[in-house]
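Asks: Predicted coordinates and the sequence they were generated for:
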Amino acid sequence: MSSSTIPIWLKSLAWAALTWNLFGVIAFIIQMMMTPEMISKLPLDQQTAYSNIPLWSTIAFAVAVFGGTLGCLFLLTKNALATPTFALSLGAILLQQYYNFVVINSLKLLGASAIFMPIFVIIIATTLLCLSIKGKQQGWLR
């Protein structure tokens, strides 16, 4: 295997990560399409959270999911831009989680179960960033 050939396990992981990030894109689109009528059917505390999402948090959500998706495409095409793209996505995830956990206190709003998905998202984003860094070091990405 030459140094520029991406290992099969990494290609498989990148395809799985692309699928994961596309689910994030779908979640973003659903959130953007939520109408006031849809929001009114949520519990009162969640209505407040969804009705008052600041623009910066929405932008962070968009950068997180579209950046993760683009990073996966870069990884699959052996492009070293995967690393800064994954770094940007991870930064946006952390900013978005600041809103969720500090600004609206989603633990109080939704309970302890609200922490599992954000932690999982951060772990996946960090892993993808680390894999892209390793890919540059190994010559898999150019």
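Replies: That came through, no problem.
Asks: For the rest of this, base every contact and every neighbour count on C-alpha atoms.
Replies: Will do.
Asks: Name the helix or strand for residue 89, please.
Replies: helix 82-98 (DSSP states H and E).
Asks: Could you list the residues in contact with that helix?
Replies: Residues outside helix 82-98 that contact it (CA atoms under 8 Å, 6 or more residues apart in numbering): 57-58, 60-61, 63-68, 70-75, 118, 122, 125-126, 128-129, 132-133.
Asks: and if we set it to 7 Å?
Replies: Where contact means CA atoms under 7 Å, 6 or more residues apart in numbering, the residues beyond helix 82-98 that reach it are 57, 60-61, 63-64, 67-68, 71-72, 74-75, 125-126, 128-129, 132-133.
Asks: Filter the residues you listed down to the ones in strands?
Replies: Among these, DSSP state E puts none in strands.
Asks: Following the chain onward from the top helix by length along the chain, which element is next?
Replies: Ranked by residue count, the top helix of the chain under DSSP state H comes out as helix 8-33. Under the assignment DSSP H and E, the closest C-terminal helix or strand after helix 8-33 is helix 36-39.
Asks: if I look at residue 87, how far off is residue 128?
Replies: For residue 87, the distance to residue 128 (CA to CA, to the nearest Å) stands at 9 Å.
Asks: for comparison:
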Amino acid sequence: MATRTLLLERLTTNTGAVIGGIDLREPLGAGFAAKYDPLHAREQVHPVALVHPETGHKAVYVSESFTTRIAELSRAESAAVLATLFRQVEKPDFCVRWRWRAGDIACWDNRGAQHYAVPDYQHGRITQRIVLQGGRPGEMPPR
């Protein structure tokens, strides 16, 4: 599990400034999504840095499985910034390492954390995803 909030806090000033007010594109028909959700393939556009609607913390909201481009940057600039962000997520400083034991249940909030699995376990696992109803990424709930 990688913390998106801490990642944003630790980014260099230059990279943080670049992603602060720009959008990215996530075509749901690409890669992982095409395999698991082909009927709902459509492009999503949302800010790179989102505000968590419950905590108010800003967090980087990108995924190597889904994110293909930062909209406001050239293709080359976008590829460079995304490569930096994707590699940062893998760093131990931003990760929670879960050692699975029989009976364990783990839950996380994708608005502030990113699932980053390391396939070094020897036994099978049962995984289920729960999606809560709500707004689009970055939308604040009505108060």
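Replies: Noted; the coordinates are in hand. This structure is a prediction, so every number in the text was calculated from the model and none was measured.
Asks: Need the TM-score from the superposition.
Replies: Their TM-score after superposition, calculated using TM-score structural alignment, normalised by the length of the first structure, is reported as 0.30; 67 aligned residues with a CA RMSD of 4.2 Å.
Asks: and residue 87 and residue 128 of the first structure? which has more neighbours close in?
Replies: Between residue 87 of the first structure and residue 128, counted using other CA atoms under 10 Å, residue 128 has the larger neighbour count: 24 against 21.
Asks: Might you report the residue contacts of that one?
Replies: residue 86.
Asks: From residue 117 of the first structure, how far out is it?
Replies: On the measure of CA to CA, residue 128 of the first structure and residue 117 of the first structure end up 16 Å apart.
Asks: follow-up on the earlier one: would you mark the buried spots in the helix or strand just after the helix holding residue 89 of the first structure?
Replies: Scanning forward in sequence from helix 82-98 of the first structure, with DSSP H and E defining helices and strands, the next element found is helix 106-110. Of the residues in helix 106-110 of the first structure, those with enough neighbours to count as buried (16 or more other CA atoms under 10 Å) are 106, 109.
Asks: And stretch 8-17 of the first structure, by the same measure?
Replies: By neighbour count, with 16+ other CA under 10 Å as the criterion, the buried positions of stretch 8-17 of the first structure are 10, 11, 13, 14, 15, 17.
Asks: quick one: contacts for the fifth one?
Replies: Residues in contact with residue 15 of the first structure, defined by CA under 7 Å, 6+ apart, are absent; none qualify.
Asks: State the distance from it to residue 88 of the first structure.
Replies: Distance from residue 15 of the first structure to residue 88 of the first structure, counting by CA to CA: 20 Å.
Asks: Please apply the same query to the first one.
Replies: Taking CA to CA as the measure, residue 10 of the first structure falls 21 Å from residue 88 of the first structure.
Asks: now do residue 33 of the first structure
Replies: 25 Å.
Asks: Mind listing what's buried along the helix or strand hosting residue 122 of the first structure?
Replies: Under the criterion DSSP H and E, the helix or strand holding residue 122 of the first structure is helix 116-138. Neighbour counts over helix 116-138 of the first structure (16+ other CA under 10 Å) mark 118, 121-122, 124-126, 128-129, 131-133, 135-136 as buried.
Asks: In the second structure, where's the longest helix?
Replies: What stands out as the longest helix in the second structure, according to DSSP H, is helix 75-89.
Asks: Does that helix pack against any helices or strands, and if so which?
Replies: For helix 75-89 of the second structure, the elements it packs on are strand 69-70, judged by 3 or more CA pairs under 7 Å, 6 or more residues apart in numbering; DSSP states H and E.
Asks: which outside residues touch the strand it packs on?
Replies: Surrounding strand 69-70 of the second structure, the residues in contact under the criterion CA under 7 Å, 6+ apart are 23, 24, 25, 78, 79.
Asks: Quick check: buried residues in the helix holding residue 89 of the first structure?
Replies: Judged by neighbour count using 16+ other CA under 10 Å, the buried positions of helix 82-98 of the first structure are 82-83, 85-97.
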